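Undergrad: From the sequence below, what's the structure:
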Amino acid sequence: MTIQDNDISSDLQQRVLESIANKQPLYIHGGNSKAFYGNTVDATPLDISPHTGIISYEPTELCVTLRAGTLLSDLEALLNNTNQILPFEPPQYTTETTIGGAIAAGISGPRRAYTGSVRDAILGVKIINGNGEIVSFGGQVMKNVAGYDLSRMMVRSQGTLGVILEVSLRLLPKPPKEITLTFESDQKSALQFFQESRLQQLPITASAWFNDQVYLRLSESETVLEQSKKKLGFDLLSDYDDFWTDIRDHQHHFFGRTDKPLWRLSLPPATKQISSVDDNQLIEWGGAQRWINSNAPANIIQNIATSNNGYAYMFKGDLPETPCFPLLDQPLMLLHKQLKRNMDPNGIFSPGRIYSGL
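TA: The predicted model follows:
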């Protein structure tokens, strides 16, 4: 697998310096595969997708460092050659998805609840900060003055804290074999099963419930998988690979609806059945992630999430005066504002992308 080596960090830095001098905000993006995810930014585009290449990759160390514009598909093809994977199984909503965009959006796929999130896989980053300086965070010196791990703070920053140039990521060995089991279940029973399965030491690497059917992906040696299959006694799903790819990349028909907003609820796994909104739901991560297509008022969805110690994101849709991201309470918002001022003192990086006025 050949990935083009194209270092344009100096050009990107010059663009940032010019924007600072001209007080011209920038909309930082890669392949724009997640342009829908966040508020519209009225700023000059800064495209990092030409900034590509593998800087270092040592399969024996389970670590890769690469430029942010590298296509996610190219990286995964490279890793597949050495039987390795990204732990967080990031989605590819389009063929133009970049690794920098995957980090900036912070969206994990079906494996997340079992092998870790985007943030868990970050080892270090190199960025252009709000003063136009190229700085690195990683290893044992990843702390800023407030004690925050800045490499991990770039996850979900949506281009508001700096221009990601390079990322270093932790990898995992590719499982020797995978199967997917399925069985019929209503939502209440499925959630109960997800909780009970945590105590059974099963090699689960993905779980989902949709349309009264539970799906479990198991990843291990053939012997262990055969034992698990006999223990559970569920049916084998033949086209399991396509199923999880479709869930990950939102190609499953559940995500095809456009008549209702799509909400993503991040909840404690033990949260019980949500029955006070439309029943068109898809549940992942053993109950921790719930997708809901609903015309219910935004405050109803958000109250459901907060009353269960979770958060609700309007992932796709167009509701007046409804932000994509949940509003933070005052202490967290003050912290967010302080971080933004420290990282982007001139306010040029994707202003308003996450929160209005920031």
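
Undergrad: When you work out contacts or count neighbours from here on, use the C-alpha atoms and nothing else.
TA: Fine.

Undergrad: Could you give me the buried positions within stretch 44-55?
TA: L46, D47, I48, S49, P50, H51, T52, G53, I54 (16 or more other Cα atoms under 10 Å).

Undergrad: burial of R198, as a residue count?
TA: 12 (other Cα atoms under 10 Å).

Undergrad: my bad, L172
TA: Residues near L172, counting by other Cα under 10 Å, number 18.

Undergrad: Isn't it up against L62?
TA: Yes: L172 is within contact range of L62, at 6.4 Å (criterion: Cα atoms under 8 Å).

Undergrad: related to what we said a few turns ago, just give me the closest of the buried residues of stretch 44-55 to I247.
TA: For those, the residue nearest I247 by Cα to Cα is S49; the value is 25.2 Å.

Undergrad: Doesn't the closest one lie inside a strand?
TA: No: read with DSSP: H, G, I helix; E, B strand; the rest coil, S49 is coil and lies in no strand.

Undergrad: Report the contact partners of the closest residue to it other than its chain neighbours.
TA: In space, and not counting its chain neighbours, S49 is closest to G69: 3.9 Å by Cα to Cα, 6 or more residues apart in numbering. Residues in contact with G69 (Cα atoms under 8 Å, 6 or more residues apart in numbering) are G30, G31, I48, S49, P50, H51, T52, G53, T98, I99, G100, L165.

Undergrad: got the residue ranges for the strands in the stretch 201-350 of the chain?
TA: Using DSSP state E, counting those that start in this stretch, the strands found in the stretch 201-350 of the chain span residues 204-210, 213-220, 235-236, 262-266, 281-284, 289-293, 311-316.

Undergrad: Another sequence for comparison is provided below:
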Amino acid sequence: MSTETRDADRGEELLAQVCTALATGTPLLIQGGGTKAFHGRLGRGALLDTRGHRGIVGYDPTELVVTARAGTLVAELDAVLDASGQMLAFEPAQFGGQATVGGMVAAGLSGPRRPWAGAVRDFVLGCRVISGHGKHLRFGGEVMKNVAGYDVSRLMAGSLGCLGLLTEVSLKVLPKPRSACTLRLDMDVPAALERFTEWGRQPLPITAACHDGDALMLRLEGGEGSVKAAREALGGEQASPAFWTALREFQLGFFAGPAPLWRISVANDSRPLLPDGVQLVDWGGAQRWLKTTAGSEEVRRAAAGAGGHASCFTPGACDSPLHPLPAVLMRYHRQLKAQLDPQGIFNPGRMYAGL
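TA: The predicted model follows:
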């Protein structure tokens, strides 16, 4: 049996599992490498493992498009793109080499370059999805029309598998920068936030900016001339680019320790009055990681006071890890779920209780 036939059979197996679950009313827990269990609520249901449905379906470096099956390892995809001098610009984590492409899209987690390049959903061109109607559908890409007026391909990004079973995804890729440099500048967080605002008005080739609690870390990327000029203008000392990999993979010392981990999204120039704890400032100030023993209400009150929201990334630390939605938005979520998964079998309760 050829590889293509075997992969096609695996897709049919996944469809058969979904159809059986629909017929019996059995909830399904969709899982790839199991590396995103910390994100959202604990899943429940019969395990549906996507890792057997893997492989790169098509890749044309000249068109800057790659299509891969959901069970493909992110590390494998990164290696193929790197060999052609290209990359996933949103910098997804590999999580020990076990993260899959399906989980990458479903979780919607982006790395340090996100404010400058875009989020996961910005690079999703199309996908194949097994719906809650028991059909294997294609959205986006070559087929431009989407049912019910929804851009289903991008809706899948960040949906945590609650809307359907993602089996294949087409992604836009970008060339790797010709030159890169990481700088370390000694300054405190308030000074760093002021610099972020100032630098945002200038044509600097910044593609990552983080204050790790001790110093400001900057990444410059682009042409050799622009990177060199920016390095000379900004000063500081050169540092290892491995810092950004450790940040992306949650391997910095900051992420260790028993205190719950919170991700707080706010305007990059805001000054939220956060509870006591240890803080790491990422995305040029727009993402604050906080390790604190404060209760969820206190953390979310602080985030809301700055016009933002907060999600807990430590399993079991609170009943609703994702920031609660206003009633109007929750109604829209329920209506969308009813359209795409009418029996509610896909990852029930993974995002919010009752959804």
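
Undergrad: TM-score for these two?
TA: The TM-score (TM-score structural alignment, normalised by the length of structure 2) is 0.95; 350 aligned residues with a Cα RMSD of 1.5 Å.

Undergrad: Report how many residues lie close to the residue nearest to D246 of structure 1 when sequence neighbours are not counted.
TA: Distance criterion Cα to Cα, 6+ apart; nearest residue to D246 of structure 1, sequence neighbours excluded, is H252 at 4.8 Å. Neighbours of H252 of structure 1 under the rule other Cα under 10 Å: 14.

Undergrad: H252 of structure 1 and R15 of structure 1, how far apart?
TA: With distances taken as Cα to Cα, to the nearest Å, H252 of structure 1 is found 39 Å from R15 of structure 1.

Undergrad: Which of the three states applies to the equivalent of W116 of structure 2 over in structure 1?
TA: For W116 of structure 2, the aligned residue in structure 1 is Y114 (criterion: TM-score structural alignment). The three-state label for Y114 of structure 1, taken from three-state DSSP, comes out as helix.

Undergrad: ok, the nearest residue to Y114 of structure 1 once chain neighbours are set aside - contacts?
TA: In this structure, Y114 of structure 1 finds its nearest non-sequential neighbour in T205, 5.5 Å apart by Cα to Cα, 6+ apart. Taking Cα under 8 Å, 6+ apart, we find T205 of structure 1 in contact with P110, R111, A113, Y114, T115, L216, R217, L218, S219.

Undergrad: And the residues you listed, which two are furthest apart?
TA: Most distant of these, by Cα to Cα, are T115 and L216, 14.8 Å apart.

Undergrad: Those two: which has the busier surroundings?
TA: L216 (24 against 18).

Undergrad: Tell me the counterpart of that one in structure 2.
TA: Per TM-score structural alignment, L216 of structure 1 is aligned with L218.

Undergrad: separation between the nearest residue in space to its match that is not next to it in sequence and L280 of structure 2?
TA: Closest residue in space to L218 of structure 2, ignoring its immediate chain neighbours: A209 at 4.6 Å, by Cα to Cα, 6+ apart. Per Cα to Cα, A209 of structure 2 is found 11 Å from L280 of structure 2.

Undergrad: what does stretch 342-353 of structure 1 correspond to over in structure 2?
TA: Against structure 2, stretch 342-353 of structure 1 falls on residues 339-350 (TM-score structural alignment).

Undergrad: got a list of what the most centrally placed residue in structure 2 touches?
TA: What sits nearest the mean C-alpha location of structure 2, by Cα atoms, centre = their mean, is L109, with 1.3 Å. Residues near L109 of structure 2 by Cα under 8 Å, 6+ apart: P92, A93, A119, V120, G158.

Undergrad: Doesn't the second one belong to a helix?
TA: No: the assignment for A93 of structure 2, made by three-state DSSP, is coil rather than a helix.

Undergrad: isn't it right up against Q251?
TA: No: distance between A93 of structure 2 and Q251: 10.7 Å, which falls outside the contact criterion (Cα under 8 Å).

Undergrad: So for these two, which sits in the more crowded spot?
TA: Remark: of A93 of structure 2 and Q251, A93 carries more neighbours, 23 against 14, as counted by other Cα under 10 Å.

Undergrad: Return the residue of structure 1 aligned against P175 of structure 2.
TA: Matched to structure 1 by TM-score structural alignment, P175 of structure 2 sits across from P173.

Undergrad: what's the counterpart of G30 of structure 1 in structure 2?
TA: Checking TM-score structural alignment: G30 of structure 1 goes with G32.

Undergrad: which residues does that match contact?
TA: D49, T50, R51, A70, G71, A99, T100, G102, G103.

Undergrad: run the last query once more with 7 Å
TA: D49, T50, R51, G71, T100, G103 (Cα atoms under 7 Å, 6 or more residues apart in numbering).

Undergrad: Which position in structure 2 pairs with the residue nearest to Y114 of structure 1?
TA: Using TM-score structural alignment, the equivalent of T205 of structure 1 in structure 2 is T207.

Undergrad: Pull the number of nearby residues for I128 of structure 1.
TA: Neighbour count of I128 of structure 1, defined by other Cα under 10 Å: 23.

Undergrad: just the helices in structure 2 please.
TA: Under the criterion DSSP state H, structure 2 contains helices at 3-24, 74-83, 101-107, 114-117, 152-155, 189-199, 224-234, 242-248, 296-305, 327-340.
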